[in-house]
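sequence unknown, structure follows:
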């Protein structure tokens, strides 16, 4: 299954790499609107993919980014979390934990395909498809500056903020 997915990405040359521009993708927001990724150019932009609303790691990650939103905003950076969860689940997740980090949904998996985060996983010997917790940092020029794959949540938001500072200092 993974070979088939990798071959498809190679054939269409869709997977994003460092130095690539923000892809032309629109995602739905919990309030019924949309967010266009190319519109995020002009400022640092953090795009993080997470497996599922209201699970321990995903909740902690969203809380960490929410707690640090004032620091990201002070640097002019935008942050957006994305999962396959629908708008209603996102609304409940945001309300339950009083999150300030913006969220979007990718129910069709278009962004997940381009960012190569829809992967085969294994839990207790069972294989399944799911989201690889990953973060992508784009510069103000709209180009991918840094990628984090298989993210461990503790300290991750701090690491991303430090990378934003490093990028802006160049």
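Right, received. Where do you want to start? Nothing here was measured: the structure is a model prediction, and the numbers come from that model.

switch to C-alpha atoms for all contacts and neighbour counts from now on
Noted.

neighbouring contacts of stretch 83-99?
Contacts of stretch 83-99 with the rest of the structure, by CA atoms under 8 Å, 6 or more residues apart in numbering, involve 28-32, 49-54, 59, 62-63, 66, 100, 103-109, 131.

If we use 10 Å, what do you get?
Here stretch 83-99 makes contact (CA atoms under 10 Å, 6 or more residues apart in numbering) with 28-33, 48-55, 58-60, 62-67, 69, 82, 100-109, 111-112, 130-131, 133.

Measure how far it is from the centre of its chain, please.
Between the centre of stretch 83-99 and the centre of its chain there are 15 Å (CA atoms, centre = their mean, to the nearest Å).

and what of stretch 127-135?
That offset, for stretch 127-135, works out to 12 Å (CA atoms, centre = their mean).

this is the other structure I want to compare:
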């Protein structure tokens, strides 16, 4: 699927998470400025662990600025619960085992992995405005330093 652009309506989702069932609509109702929805390939991989821990370490400032944060992957709930516990994560990790939401956001497709082209979930981040439109769409982000760059773009730093 083609990627989402700024101004597009964000696809709604309701998924199981490490914090119970989570929907975009419910999160938007609680977020003053929006919801950061980030997609990552797989729990416990080095890049995904770096990114999750960076979101964890920046969560207070993101929430203080009015943003909620969720991470979405194809991992099953057992893997996500273990990942959350091992990394001391305090934001919801959502399980999309069929990849329905991942596809809806254009976060699945061709990518490079260890110098080879493969098909799989891509590292992408979206900021969804309280009205449900896309405020920021980032595809193919690098895990290292990503959250710092995102905070700068959101005017938090």
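Received, thanks. Owing to the predicted nature of the structure, the values given are computational and were not obtained by experimental measurement.

In strands only, show me the contacts of stretch 83-99 of the first structure.
Assigned to strands by DSSP state E, the following of these qualify: 28, 48, 49, 82, 103, 104, 105, 130, 131.

mean per-residue distance, the lengthiest helix in the first structure to the second structure?
The longest helix of the first structure (DSSP state H) is helix 56-74. Helix 56-74 of the first structure differs from its equivalent in the second structure by a mean of 0.4 Å after superposition (mean CA distance after the TM-score superposition for the first structure).

And that helix, what does it pack against?
In this structure, helix 56-74 of the first structure packs against strand 45-49, strand 78-83, helix 87-97, helix 156-169, with contacts taken as 3 or more CA pairs under 10 Å, 6 or more residues apart in numbering; DSSP states H and E.

Could you tell me where the first one falls in the second structure?
Right, the one you point to is strand 45-49 of the first structure. Per TM-score structural alignment, the counterpart of strand 45-49 of the first structure in the second structure is residues 35-39.

Return the residues in contact with the residue sitting furthest away from the middle of the first structure.
Distance from the centre of the first structure peaks at residue 125, with 26.8 Å (CA atoms, centre = their mean). Residues counted as contacts of residue 125 of the first structure (CA under 10 Å, 6+ apart): none.

Identify the residue nearest the geometric centre of the second structure.
Centrality entry for the second structure: nearest residue to the mean C-alpha point is residue 38, 1.3 Å, by CA atoms, centre = their mean.

In this structure that one contacts residue 52, no?
Yes - Residue 38 of the second structure lies in contact with residue 52 (CA atoms under 10 Å); the separation is 9.5 Å.

tell me, what's touching the two both at once?
70, 71, 93.

Quick one: map the second one onto the first structure.
The alignment partner of residue 71 of the second structure in the first structure, by TM-score structural alignment, is residue 81.

Could you report the neighbour count for residue 25 of the second structure?
The tally of other residues near residue 25 of the second structure (other CA atoms under 10 Å) stands at 15.

go on, the one 4 residues further on?
Here the neighbour count serves as a burial measure; for residue 29 of the second structure (other CA under 10 Å) it reads 12.

picking that back up, any chance of the helices and strands packed on helix 56-74 of the first structure in TSV, plus distance to residue 18 of the first structure?
Formatted as TSV, these follow (distance: least, CA to CA, whole Å):
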stretch	distance to residue 18 of the first structure
strand 45-49	14
strand 78-83	18
helix 87-97	29
helix 156-169	13
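
which ones are touching the aligned partner of residue 130 of the first structure in the second structure?
Per TM-score structural alignment, the equivalent position to residue 130 of the first structure in the second structure is residue 120. With contact taken as CA under 10 Å, 6+ apart, residue 120 of the second structure is in contact with 41, 74, 99, 102, 107, 108, 109, 110, 111, 112, 113.
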